[in-house]
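Trainee: Got a predicted model here, sequence first, then my questions.
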Amino acid sequence: MALPVTVREIDSGIDIVSEGQRVNQCCVLIDGFTYRYRHTLDGKRQIIAFHVSGDIPDLHSLHVNYMDHSFAATTPSRIGFVPHEAVWNLCVRRPNVAAALWRETLIDGAIFREWIVGLGRLSGLSRTAHLLCELAIRMRAVGLAPDRIYRLPLTQHELADALGLTVVTVNRVLRDLRLAGLVERDRSRMIIRDWAGLVRLGEFDPQYLHFRLPIAMDEERARVQA
């Protein structure tokens, strides 16, 4: 609570940090929804991570302060900027906090690995189901997805760039999920109608998220029972 935090409001579609930029502060997502991405040489975008309230998307910049990707808001977001020096001093004074931050980066890496497996081995339908399950769990953990209903402020273009699909395919996949009675989307509101069915389709196992919360046990039980 004593950390020096500068809070800024960021509009949707605006880069918070850009690839190639040198940074001397960490960002805490206080409210909103953000993503990390890279562009290929021909301008195609690949989204490599989504972040929800409470995440620290660029914690790795404490050790590698040259950004090899960009970080942007998908919806108007409130970001807290904390100087690296203050975070370093906190880690020195409070080893338990340093351990918690290190654990955060390890879980971030686990999510990357899960995404790579999905992009390489799952069908477009399955990887979409997997992403919707992951976001439901992560947002429920911070109180933003009661009854597996949550705000998903992503366009079909953004979903396509995260899932390695075309916009046409994303549109068809979302329709198929709806017709199968698994989900319902009302603009930016995502409603999961059949959690067990969505888990099966997405081959979703929440263990890679490494939650130390009862929610993880609840979701695991649902997966096993399915």
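Mentor: It's in.
Trainee: For the rest of this, base every contact and every neighbour count on C-alpha atoms.
Mentor: OK.
Trainee: helix, strand or coil for residue 97?
Mentor: Per DSSP: H, G, I helix; E, B strand; the rest coil, the local secondary structure of residue 97 is helix.
Trainee: this is the comparison structure:
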Amino acid sequence: MNPSQYADRLIRKLETLADLSDEEKHALRGLPMTVKAFGADQDIVREGDCPMECCLVLTGMLFRYLVLDDGRRQIMGFYIPGDIPDLQSLHITIMDHSVGTLVPTTVAFIPHQSLNDVNARYPTVANALWRDTIVDAAMFRLSMVGLGRKSAHERIAHLLCELLVRFKAVGLADDERTCAFPITQGELGDALGLTTVHVNRVLRDLKRDGLVTLRGRSLHVDDWERLRELAKFDPTYLHLEGRKATE
């Protein structure tokens, strides 16, 4: 990516949530950004940190997580290009969780002060960023429902549906049914409360039944309607009014 494309990642994401004027887009392109590349399995921000900047995902994928005292890890969300997974650090002093990389990932760090200045001058941008945090909370609520009430097949199917819709909304799905999927079976287990053996069994079932194909680090949905039915997936909670969700 070249520097002129950095802010476009953020603009494309915010346009899934609000209509931005040319002036507002210009203001976002004027945000100062410090770009850094990270390897896989590296922390971007740690629990207990007091960050003065937010990170915008440019390439790769991040995840939000907590580690218990005994070393067990709970992943609470996956974040794709255009996302700002630590946006709440604008309003909280101390991070109560960590954000790390799944794969080699490039992020742009944006100073809190600069984001706050843009928010003060452009209420539509502020509202879009606020809506982004609301959608993040909605994804967390659906994850809780899955952990508490859904079967392993339903949980995994729902996550696959969600990721495809999110990648498509920001123009990063290779086609109508294919997107990046660099998540390992162990990471799926940490996110969905399943053992790696159980995750492996479910993925084999989904492939056998002609619902999905996982090849390398990509996901292809072979039968969207059946996968969505299995997952009981309704994309309303993603609030993608600005972009057409997968049908």
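Mentor: That came through, no problem. Since the structure is predicted, the reported quantities are computational estimates derived from the model, not experimental observations.
Trainee: Overlay the chains and give the TM-score.
Mentor: Scored by TM-score structural alignment, normalised by the length of the first structure, the superposition of the two chains gives a TM-score of 0.94; 218 aligned residues with a Cα RMSD of 0.9 Å.
Trainee: can you count the residues close to residue 136 of the first structure?
Mentor: Residue neighbour count, defined by other Cα atoms under 10 Å, stands at 24 for residue 136 of the first structure.
Trainee: what lines up against it once you look at the second structure?
Mentor: In the second structure, the position corresponding to residue 136 of the first structure is occupied by residue 164, as judged by TM-score structural alignment.
Trainee: quick one: the strands in the first structure?
Mentor: With DSSP state E as the criterion, the first structure has strands at 6-10, 15-17, 25-31, 33-39, 45-52, 70-73, 77-83, 149-151, 183-186, 189-192.
Trainee: what's the second one aligned against in the second structure?
Mentor: Think strand 15-17 of the first structure. Equivalent residues of strand 15-17 of the first structure are located at 43-45 in the second structure, counting by TM-score structural alignment.
Trainee: now that stretch, how far from the centre of its chain.
Mentor: When C-alpha coordinates are averaged (Cα atoms, centre = their mean, to the nearest Å), stretch 43-45 of the second structure and its chain have centres 15 Å apart.
Trainee: Relative to the first structure, and after superposing, what's the average distance for that stretch?
Mentor: Mean deviation of stretch 43-45 of the second structure relative to the first structure after superposition (mean Cα distance after the TM-score superposition for the first structure): 0.3 Å.
Trainee: can you check stretch 107-119 of the second structure too?
Mentor: For stretch 107-119 of the second structure, the mean distance to aligned residues of the first structure following superposition is 0.7 Å (mean Cα distance after the TM-score superposition for the first structure).
Trainee: Would you mark the buried spots in that stretch?
Mentor: Using 16 or more other Cα atoms under 10 Å as the burial criterion, the residues of stretch 107-119 of the second structure that qualify are 107, 108, 109, 110, 111, 112, 114, 115, 118, 119.
Trainee: Distance-wise, check the residue lying farthest from the centre of the first structure relative to residue 153 of the first structure.
Mentor: Within the first structure, the residue lying farthest from the chain centre (Cα atoms, centre = their mean) is residue 93, at 29.6 Å. From residue 93 of the first structure over to residue 153 of the first structure the distance is 38 Å, taken as Cα to Cα, to the nearest Å.
Trainee: on that earlier part again, what lies in contact with the match of strand 15-17 of the first structure?
Mentor: The contact list for stretch 43-45 of the second structure, computed with Cα atoms under 8 Å, 6 or more residues apart in numbering, reads 51, 98, 99, 100, 101.
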